[in-house]
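Peer 1: just to be clear, the model below is a prediction. Sequence and coordinates:
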Amino acid sequence: MKHATESYDIVVCGGGLAGFAAAVAAARMGHRVCLVQDRPVLGGNSSSEVRVVPRGSTTYHAYAREGGVLAELMAGERLRNHEPIFENGWANSVWDLALYDIAQRTDNLTLLLNTAVRDVAVVDGAITSVTGWTVSAEKETELRGRVFLDCTGDGVVAALAGCEFRVGEEARAEFDEPHAPLEASEHTMGNSLHFKTKDVGHPVEFELPDWAVEYTDPAFFYEQGRRPHDVRGGFWWIELGAPWHTIHDAEELRHELTRHTLGVWDWMKNKDPHTREATRTLALDWLGQVPGKRESRRIVGLHLLTEHDLFRTAPFPDEIAYGGWNIDLHTVGGLLAGSSEPTAAEGYDPHATAAVAGYVGPFGIPLRSLIAKDVTNLLMAGRNVSATHVALGSVRVQSTTAIMGQAAGTAAAVALDRGIGVQDVPSSAIADVQQQLLKDGCFLPHVVNTDEDDLARAATVTASSDAPYLGASPGDRWVDGGLEEKVRPGADFLTALRGQWIPVETGPEAPGLASVRVLLRNHTGAEVAIPARLQRAAHIWDYRVETGAVLAKATLRVPPGEHWVDWDVAVDRGALGDPGPGGRYLRLDLAATPDVEWVRAGRVLPGAVSAFEMTPGRMRRFGDGVTMSHRVQPAQRAYPAASVVSGVARPHAATNLWRSDPGHPFDQWVELAWDVPRHVGSVHVTFAGHLLREYDRTPPLWADPQTSRDYTVRALVDGAWRDVVTVRGNGRQRRVHELAEPVTTSRLRLVVHATNGDPSAAVYEIRCY
């Protein structure tokens, strides 16, 4: 046995997406970081060992894709991975390599793989070291540090350090949480095991081992929410928990899950009349032996996140991340229970009881929920954060835990930079954390860029052109590059109130909005009257049916058949208000009219999506992010050049996007100009793309068509334009360019020569330092 002692500024324990993002973020801020992972690969539940597709807010909310390190990872993985994504079971080693590649290219970051933490030293209320055991090397390593992060999932570091933690369900009376049971229990959500199949091109048989579980009852699958919808593999509902303990009975659970998983495949292959033919030429290609875990210990922090925080409208002053996954509380017992997770058991009906009650977000997450209360230098991220069982049902998904991880790593680095304890960061240095997160490509719903070092904020911005907003029609072509959309038959019928967000220009030059047209298809034999309303929306996730700012009302008359229906709304500039140079959103609502379709457009206009009334008074995103057919007059300057310095790098209160006129040929450019020359050493650019839909909608070897493929950054130096950055073949949304030689300039121009397919150049943000 070998012993070693190593010292770091920050020690991150756990190499899932939360720990990975934390370690990379802190190392990039210049601190010596050690990332300790007990598996041979990074990624935790998302790795090729477990294969759970990362999910987050974009499953339910348009333009809510998580940013930062996670976005960088996802974009890079899709550019190089040939494997199609499907729900659970898809991941291969290219995903593992994408994580490993970022880690290897990150200065100041040391990896310790195959190393499990088995001891923690605490002196005077602070952790001084953790001890890891690397079984493959028979090596014990004492890792000393100044700040520690517990991203182990099971809260191993915090538990060994003596921190208070919670396990199981809180009683409803403790926090008055509607989703909590009446009685407290030690029950947690269970573990899942996944599998993957391969089409071998000829019939192949499968024989169920005699030690496996045999399934014979169709009701178990089709009446209890366990429908085998994708024969390629999966499924999240192959889950077991109680009566087993998800930590202490982990190996027994692994064996039991293997028995049940083979039984599910036997049912699909040999017994199920719905899947037997579809699986005829499929062979079992991979069966996981590392279950994915949903819940175990939750460490008590400075703030315990509860169900009420998921519906909170007032921002947390220490907001450092956001969530938007539903309150996803799996049924205790999993496969042993009478039904699966409630929304699945309801058939994923968005109007059903569980779906309505569990629909949340996007909501802010406070830093205090990532800081342990019982030791002075410990943060946590992942499914072991300070949350009740109910709140964990939403924040436990991997994309959410990844951005919490980046926030925790950033907060640890800020604490060291400022010479303060991590428990003092929420009150003394939260602005530093928030601004660093924005600078590093994260998004915070209630925080904008106020970075005093960002030279772009003081610039006047102009562009070669900007795209007019006129609306969209069914015949419009969308260059989506294969971005998947799941369309439910008959979805366009107005079975519930439907709203369409319309970005409009504001300010002294705004033309107002004279008229709108909508394309409707009346399937009755008589004229139909549809109440319509135009009102202001605070932002793209303003799901209130009544926003309190109605600008126009009318009744639209629709003859039988398909017709463009005109409405003279006559909204003048003054009624729009003046929230800033980036414009604002109006929402056009049509009342429920079940025999009429509002025909969807052939493309999604950037930042212009729709929603439907899921329950009285509250709306939900329609489809996977859809633009309904509509036209506006006059044209709106909804994508102005000034958007690149709006302080927000995605659609929110406005589109926050510069988009060139698609009718103008490349090259297209956007320019920053200063009254006096500025010394510029780095340029940060955030292009459009990667935000509208969930990660699993993207095809293999994919670059978002909206991202700029070929571009140049030019600076005016001594009266002549000089190329300071030249990029060809880009497929990433966010690029940080450190100039080979800093320049002193009064004008800086980003010139887009080509995109990955979209006819417009499009940029959310430019920063200069």
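Peer 2: Thanks, I have it.

Peer 1: could you use CA atoms for every contact and neighbour count after this?
Peer 2: Fine.

Peer 1: and Gln436, that's in a helix?
Peer 2: Yes: per DSSP: H, G, I helix; E, B strand; the rest coil, Gln436 lies within a helix segment.

Peer 1: so what's the nearest residue to it once chain neighbours are set aside up against?
Peer 2: Nearest residue to Gln436 in three dimensions, chain neighbours excluded: Thr410, at 7.4 Å (CA to CA, 6 or more residues apart in numbering). Neighbouring residues of Thr410 by CA atoms under 8 Å, 6 or more residues apart in numbering: 22, 25-26, 29, 433, 436-437.

Peer 1: show me what counts as buried in the helix or strand harbouring Thr410.
Peer 2: Following DSSP states H and E, one finds Thr410 within helix 398-418. By 16 or more other CA atoms under 10 Å, the buried positions in helix 398-418 come out as 398-416.

Peer 1: and for stretch 645-663?
Peer 2: 645-662.

Peer 1: tell me which of those residues fall in strands.
Peer 2: Counting by DSSP state E, the part of the buried residues of stretch 645-663 found in strands is 658-659.

Peer 1: what's stretch 645-659 in contact with?
Peer 2: 63, 443, 445, 448-450, 456-457, 466-467, 503, 538-541, 581-585, 606-607, 638-644, 686, 688, 691, 760-767.

Peer 1: meant to ask about stretch 562-572
Peer 2: 511-522, 534, 551-554, 556-558.

Peer 1: show me the contacts for the nearest residue to Arg396 once chain neighbours are set aside.
Peer 2: Once flanking residues are discounted, Arg396 sits nearest to Arg383: 4.9 Å by CA to CA, 6+ apart. Going by CA under 8 Å, 6+ apart, Arg383 touches 153-154, 294-295, 298, 392, 395-397, 401.

Peer 1: got another, please set it beside the one above:
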Amino acid sequence: MLIQNFQEKIRDNKTIITNTDFVIVGGGTAGVCAAITAARKGTKTVLIQDRPVLGGNASSEVRLWILGATSHMGNNNRWAREGGVMDEILVENMYRNKEGNAVIFDTILLEKVMLEKNITLLLNTSVYDITKTSDTKIESVKAFCSQNSTEYKIKAPIFCDASGDGIVAFKAGASFRMGAETREEFGELFAPDKAYGELLGHSMYFYSKRENTPVKYTPPAFALKDITEIPRYKAIDKDDKGCRFWWFEYGGRGDTIYDTEEIKQELWKVIYGVWDYIKNSGEFDDVENHTLEWVGTIPGKRESRRFEGLYMMKQQDVLNQCQFDDAIAHGGWAIDLHPADGIYSELSGCTQWHSKGIYQIPYRSFVSKDIDNLLLAGRIISATHVAFGSTRVMATTGLCGQAVGMAAAVCNEKNILPAQILEENRINYLQNELNKIGQSIPNIPIEKTSNLLNKATISSSSELQLSKIPFNGEWMPLSTASAQLLPLSANKKYTFKVNVKAEENTAITAQLRTSEKTNNYTPEVILETQEITLSEGEQYITISFDVVLPKEQYAFITFLVNDKVSILTSEERYSGVLSVFNGVNKAVSNNGKQTPPDGIGVDTFEFWIPHRRPEGKNIAMEIIPALSSFNITNLGNGYVRPGIGANAWVADINDSKPSIKVEWDTEQTISEIKLFLDTDYDHPMESTLYGHPESVIPFCIQKYIIKDLDGTVLASTEDNHQTINTIKFKDSITTKGFTIEVAHPSKEVPAAIFEILCS
């Protein structure tokens, strides 16, 4: 029993003082990915989160799906999903939670963090102050946990602010901006004016469900009374829920930090007014049994402070796909700005302009220009309001967060400050360490000298020579222009034979298209056009293109719209090969073609996008000469996803026992083997609500055995679903080689491996 008598002095809470290597404030996707990455490199990390769950806007408290460069598969960014830890989390979530339950996603994030022995996690703990050792150096952060009534003082040589509003950077005195830059400051032609507004607002959502009996609803007194105050009220659908109501947004005219509670109350007013409208207006059928299941209690914030780093990203960097020597990540979401009046605006809920491909993000945008030992992560990084419209989304912030986590580990390893990574070629070291965990920095491969595989002789039981995509699928009407995206070799003339069916005598137009930039997948360059006359009925046609590509590149074998014609598809799928369509995806402002107004610095181009599985089957065809982009030399080229070529070894589907053999002339000491497998980087894997057609990506090798050359089993699995498989030996092994025996994922999908990394 504890009894304490009255005392005149103010009592102190329990206080814990901790010294560590790295402190991260903020447990959203950026903070989580930073913490896991740093911890796996041996860096003792404290992750402080002011909420009871991890994930920030992706958590069950807000329930926004995670998206990034894949953009709901609605843009031209092929194979662009974020890699590394961000990918690992999304793949795991799809495996366990393909339906998109936000509560289950909470547990996946929590498990990932708790499995790391080098992470100390503090939930429900709010950082409120800092101490400094000098004007430009943080000594510690101070935090308080209301659940255990404990104060914390945590000291470290390196700090990361991933808190969303930038509490650490703000208290430390770092330079920041809030609102939109003028057109003149950075030459950004898309910079908004005062009428549109300078800040994006907050959003809150609701979930509903159907009961077995009627449910009445009486709204609270504060609910919105007149639904016509919401100009887009006719867009309300009784069956929509969660972040499909992303446009329930408010607050951009106020202070999105200090006015947050008032903004929340206004959003509650909207939500309960909308539900009253759905239930009681008489405008909706079959809602008698509908009830509210969940309403958000904290708003999802889009924008507040942005802190100045050593470089500030701008509109031109995104849309022109600028190259940076210090690139450490990529983005690909549209520049996505919203009117400040949000749900009360007469304007569209958002204005989105896409680039023709993904863009690089430089390390300097994560290094505070004022505070020597502070890294920035999440939505507060150094970017203008316009560039922030793209970099702010959660898969991008997660990818960037792991770059920050790796940078902290490098600082810890080398006893340096973040800016010093830009000296003495250390940025190349950081880039390579990131790529070895799957970062896939655009145009920067894993260094060949860091992979022992490149000293070996590699052979395989077979290699795919793609001469035929079998004619065994369904008929696909050419009601939408369609294309087969294929990795073609340089200086070769190609012939394609396809099976079509015409309802009457007509003609079909075929085109060979490519992108201006070899790394892009926007088919704006029409190399050759042919028109083929068709007779009524089913027939094979042959298209022989005279134009050749000057260098290896993906090309589009394109068939334009003809409602009287269908083309045969195939049941077989291959890594690095897919069909695309000049289709519409209104979720990302894609109406088939981007047609911006003059004078805003945005390109006009068509969208050619895949369909989600189980749709989106390849176009059946014969290919002469056969495609040879799938050979064994890809396994050490440093790329772990398709790019200019397929970048994968793919076995022949008729090879009943696909295998790879690695042999060195002399014995090598190996501590680790990494396999980079295909979990379809084109699939966006939205974390919440959206739902997915399968738990395991159909291209992913699930079964394999690794043996040394004497036949001793080194590792095996029968139920893999992850992208990167790391076989870490407790004690390093000495060997002259090994074999990998794999099983095809299915009878329609041959086995594929992008990279084997030996170290």
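Peer 2: Perfect, I can see it now. Being a predicted model, the structure only gives us computed values, none of them experimental.

Peer 1: hang on, the earlier thing: PyMOL command to pick out the buried ones of the contacts of stretch 562-572 of the first structure?
Peer 2: Of the contacts of stretch 562-572 of the first structure, the buried ones go into a single PyMOL selection, burial set by 16+ other CA under 10 Å:
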select buried, resi 511+512+513+516+517+518+519+520+521+522+534+551+556+558
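
Peer 1: mean deviation, the helix holding Thr410 of the first structure versus the second structure?
Peer 2: Mean deviation of helix 398-418 of the first structure from its aligned counterpart in the second structure after superposition (mean CA distance after the TM-score superposition for the first structure): 1.1 Å.

Peer 1: so where is that helix in the second structure?
Peer 2: Using TM-score structural alignment, the residues of the second structure aligned to helix 398-418 of the first structure are 394-414.

Peer 1: the equivalent of Asp453 of the first structure over in the second structure: how many residues sit nearby?
Peer 2: Under the alignment (TM-score structural alignment), Asp453 of the first structure pairs with Ser450 of the second structure. Ser450 of the second structure is flanked by 15 other residues according to other CA atoms under 10 Å.

Peer 1: how close does the aligned partner of Phe235 of the first structure in the second structure get to Ala223 of the second structure?
Peer 2: Using TM-score structural alignment as the criterion, Phe235 of the first structure maps onto Phe245 of the second structure. Distance, Phe245 of the second structure to Ala223 of the second structure, by CA to CA, to the nearest Å: 17 Å.

Peer 1: more neighbours, the two?
Peer 2: For Phe245 of the second structure versus Ala223, neighbours defined as other CA under 10 Å are more numerous around Ala223 (21 against 18).

Peer 1: any idea what the more buried one aligns with in the first structure?
Peer 2: Match for Ala223 of the second structure (TM-score structural alignment): Ala212.

Peer 1: is its match in contact with His255, as I believe?
Peer 2: No: between Ala212 of the first structure and His255 there is no contact under CA atoms under 8 Å: 9.7 Å.

Peer 1: which neighbours do those two share?
Peer 2: Counting by CA under 8 Å, 6+ apart, nothing touches both Ala212 of the first structure and His255.

Peer 1: if we can go back for a sec, narrow the contacts of stretch 645-659 of the first structure to those that are buried.
Peer 2: 63, 443, 445, 449, 456-457, 466-467, 503, 538-541, 581-585, 606-607, 638-644, 686, 688, 691, 760-767.

Peer 1: what's near enough to touch the residue lying closest to Gly251 of the second structure once chain neighbours are set aside?
Peer 2: Among residues not flanking Gly251 of the second structure along the chain, Gly201 sits closest, at 4.5 Å (CA to CA, 6+ apart). By CA under 8 Å, 6+ apart, the contact list for Gly201 of the second structure reads 249-253, 256, 301-303, 338, 340-342.
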